[in-house]
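Give me coordinates for this.
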Amino acid sequence: MQLFPGSRFPGPGPRLYAGVDEAGRGPLAGPVAVAAVVFDPARTRINGLDDSKQLTAARRETLYARIVERALAWQVVLIEAEEIDRLNIYQATMLGMRRAVEGVAHVAGFARIDGNRVPKGLPCAAEALVGGDARDRAIMAASIVAKVTRDRIMQRLHDEHPHYGFDLHKGYATPAHLAALAAHGPCIHHRRSFAPVRMALESRDPGPGTRVPEQQLVA
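This next block holds a predicted model:
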């Protein structure tokens, strides 16, 4: 656990803190989503919270609705593929966490972040909590909000590019996704800095001076 300087729950009033987690660091396509959730300790607890990976899609949707209705504050930040490629996935995730915390800093004086790193430049004190998505209720909620938000986006991307199967694998490197990459090449939502996407792009590059047929360029 990493603790930044300052008291654990700085500032006057109730002990309000933001739980922070991400969804979508590993996929080859789509954004990484980062959520921050602040619960009001005076309100009734939400039953059934857990790490989003341990829940069914239907259960996540149900809990998502309860979280956004009962949370004192919540924020979701999306870092798109282009920015991921420019920064790298680690720095993009740190940026998303910082922006998410900034979105709830008017309410929370502290942030508890899933993982073993705290982003630089946060507007409040923070700690990193390894396995936090299974140990802390606010982080569990953030993991659910981030996952549901991202899954909905991947469904929309599937509607735009149905041949990749984003609705099924959510951009992860499944055999079906890799086969679609080989057949169609990457689209604008693929992360070109990720090796399988880069390899698929290079395998379709005919070299300098050769015109690429329009059907090989997926927008």
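
hey, let's count contacts and neighbours off CA atoms from now on
Noted.

where along the protein do the strands fall?
Per DSSP state E, the chain carries strands over the ranges 2-3, 18-23, 32-38, 73-79, 110-114, 125-129.

Next, the angle strand 110-114 makes with the third one.
Computed with axes from the mean of the first three to the mean of the last three C-alpha atoms, to 10 degrees, the direction of strand 32-38 lies at 140 degrees from that of strand 110-114.

Can you check which of the strands of the chain gets nearest to residue 181?
strand 32-38 (19.6 Å; C-alpha to C-alpha).

sorry, back to before: mean neighbour count and distance to residue 62 added to the strands of the chain, as JSON lines?
Formatted as JSON lines, the entries for the strands of the chain read as follows, by neighbours: other C-alpha atoms under 10 Å; distance: least, C-alpha to C-alpha, whole Å:
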{"stretch": "strand 2-3", "mean neighbour count": "15", "distance to residue 62": "32"}
{"stretch": "strand 18-23", "mean neighbour count": "29", "distance to residue 62": "18"}
{"stretch": "strand 32-38", "mean neighbour count": "30", "distance to residue 62": "16"}
{"stretch": "strand 73-79", "mean neighbour count": "22", "distance to residue 62": "16"}
{"stretch": "strand 110-114", "mean neighbour count": "28", "distance to residue 62": "22"}
{"stretch": "strand 125-129", "mean neighbour count": "22", "distance to residue 62": "26"}
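
Make a markdown table out of those and add distance to residue 171.
Output for the strands of the chain, formatted as a markdown table (distance: least, C-alpha to C-alpha, whole Å):
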| stretch | distance to residue 171 |
| --- | --- |
| strand 2-3 | 31 |
| strand 18-23 | 12 |
| strand 32-38 | 11 |
| strand 73-79 | 14 |
| strand 110-114 | 22 |
| strand 125-129 | 27 |
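
So which of the ones you listed is nearest residue 89?
Using C-alpha to C-alpha and comparing these, the one that lies nearest residue 89 is strand 32-38, at 8.4 Å.

Please generate a structure for the following sequence too, so the two can be compared:
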Amino acid sequence: MKIAGVDEAGRGPLVGSVVAAAVILDPNNPIEGLNDSKKLTEKKREKLFVEIQEKALAWSIAEATHEEIDQLNILQATFLAMRRAVAGLSIQPDKVLVDGNQIPKGLTIDCEAIVGGDATHAEISAASILAKVTRDRQMLLLDQEYPQYAFAKHKGYPTKAHFDAIAEFGVIEQHRRSYKPVKKALGLE
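Okay, the predicted model is just below:
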């Protein structure tokens, strides 16, 4: 049975896309060290990112943009990114394991939601790593464009440094306008 693990990165940040990944691992080509991406160092995640792409039977990375997040809400945008990731797999899985307590509506494949699955199921761990590394790389690119916001440090999360940058420099196009701190900065709250 081909099992795809699915996870996302970037639900909490105030800026950018939410990224999801789907991975079908090859049981004959195991990957050592898979774990919840948040429990791994950046260096280890980067190494595993390459290894997952080389050894997995299939993998796919997809996203929902900041505009889609504002239009749909973060939960529905996350589900959209997850559906896109599963649809992007080159092999159709028999079952999908999703990290969390909800299954993306609209998936026609047998699905199971697993709370903490990114730490207990290798397929979800692999998806978690692909999603987090991709999302972090997006923030590094945004940091090059807007260095005054320090996106490389806080990755768009609602930190004091991020709030201070918004207060000083304002909201950029990539900020999620449906999020309370951004609404407040725009005077819409």
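
one step back: so which of the strands of the first structure is nearest residue 178 of the first structure?
For the strands of the first structure, the distance to residue 178 of the first structure is smallest for strand 32-38, at 19.4 Å, taking C-alpha to C-alpha.

which other helices and strands contact the closest one?
With contacts defined as 3 or more C-alpha pairs under 8 Å, 6 or more residues apart in numbering; DSSP states H and E, the secondary structure elements packing on strand 32-38 of the first structure are strand 18-23, strand 73-79, helix 89-104, helix 137-160.

which one of these is the most hemmed in?
Taking mean count of other C-alpha atoms under 10 Å as the contact definition, the stretch among these with the greatest mean neighbour count is strand 18-23, which reaches a mean of 29.

The first structure: which residue goes with residue 129 of the second structure?
In the first structure, the position corresponding to residue 129 of the second structure is occupied by residue 144, as judged by TM-score structural alignment.

residues contacting the spatially most central residue of the first structure?
Note on the first structure: the residue nearest the mean C-alpha position is residue 33, at 2.3 Å, using C-alpha atoms, centre = their mean. Contact analysis of residue 33 of the first structure by C-alpha atoms under 8 Å, 6 or more residues apart in numbering lists 22, 23, 24, 76, 77, 78, 79, 96, 146, 147, 149, 150.

The residue nearest to the last one when sequence neighbours are not counted and residue 184 of the first structure: what is the separation?
So that's residue 150 of the first structure. For residue 150 of the first structure, the nearest residue in space outside its immediate sequence neighbours is residue 33; the separation is 6.0 Å by C-alpha to C-alpha, 6 or more residues apart in numbering. Using C-alpha to C-alpha, to the nearest Å, we find residue 33 of the first structure at a distance of 26 Å from residue 184 of the first structure.

Identify the spatial nearest neighbour of residue 140 of the second structure, chain neighbours not counted.
In this structure, residue 140 of the second structure finds its nearest non-sequential neighbour in residue 152, 5.0 Å apart by C-alpha to C-alpha, 6+ apart.

Aligned to the one you found, what sits in the first structure?
For residue 152 of the second structure, the aligned position in the first structure is occupied by residue 167, per TM-score structural alignment.

Run a quick neighbour tally on whichever residue in the second structure pairs up with residue 56 of the first structure.
Under the alignment (TM-score structural alignment), residue 56 of the first structure pairs with residue 41 of the second structure. Here the neighbour count serves as a burial measure; for residue 41 of the second structure (other C-alpha atoms under 10 Å) it reads 10.

Kindly report the same for residue 178 of the second structure.
By the criterion of other C-alpha under 10 Å, residue 178 of the second structure has 19 neighbours.

quick one: what's aligned to it in the first structure?
In the first structure, the residue paired with residue 178 of the second structure is residue 193, using TM-score structural alignment.

could you check the distance from residue 32 of the first structure over to residue 96 of the first structure?
Relative to residue 96 of the first structure, residue 32 of the first structure is positioned 8 Å away (C-alpha to C-alpha).

Common neighbours of those two, please.
Listed contacts common to residue 32 of the first structure and residue 96 are 78, 79; contacts here mean C-alpha under 8 Å, 6+ apart.

ok, the closest residue to residue 143 of the first structure other than its chain neighbours - contacts?
What sits nearest to residue 143 of the first structure in space, not counting adjacent residues and going by C-alpha to C-alpha, 6+ apart, is residue 21, at 5.1 Å. With contacts taken as C-alpha under 8 Å, 6+ apart, residue 21 of the first structure has the following neighbours: 34, 35, 36, 97, 113, 114, 133, 139, 140, 142, 143, 146.

so residue 74 of the first structure makes contact with residue 20?
No. Counting by C-alpha atoms under 8 Å, residue 74 of the first structure sits too far from residue 20 to count as a contact (9.8 Å).

Quickly list what's touching both of the two.
In the contact map built from C-alpha under 8 Å, 6+ apart, the residues linked to both residue 74 of the first structure and residue 20 are 35, 36, 37.

Find the nearest non-adjacent residue to the counterpart of the last one in the second structure, please.
Okay, so that is residue 37 of the first structure. Alignment of residue 37 of the first structure against the second structure is given by TM-score structural alignment, with residue 23 as its counterpart. Nearest residue to residue 23 of the second structure in three dimensions, chain neighbours excluded: residue 59, at 4.4 Å (C-alpha to C-alpha, 6+ apart).
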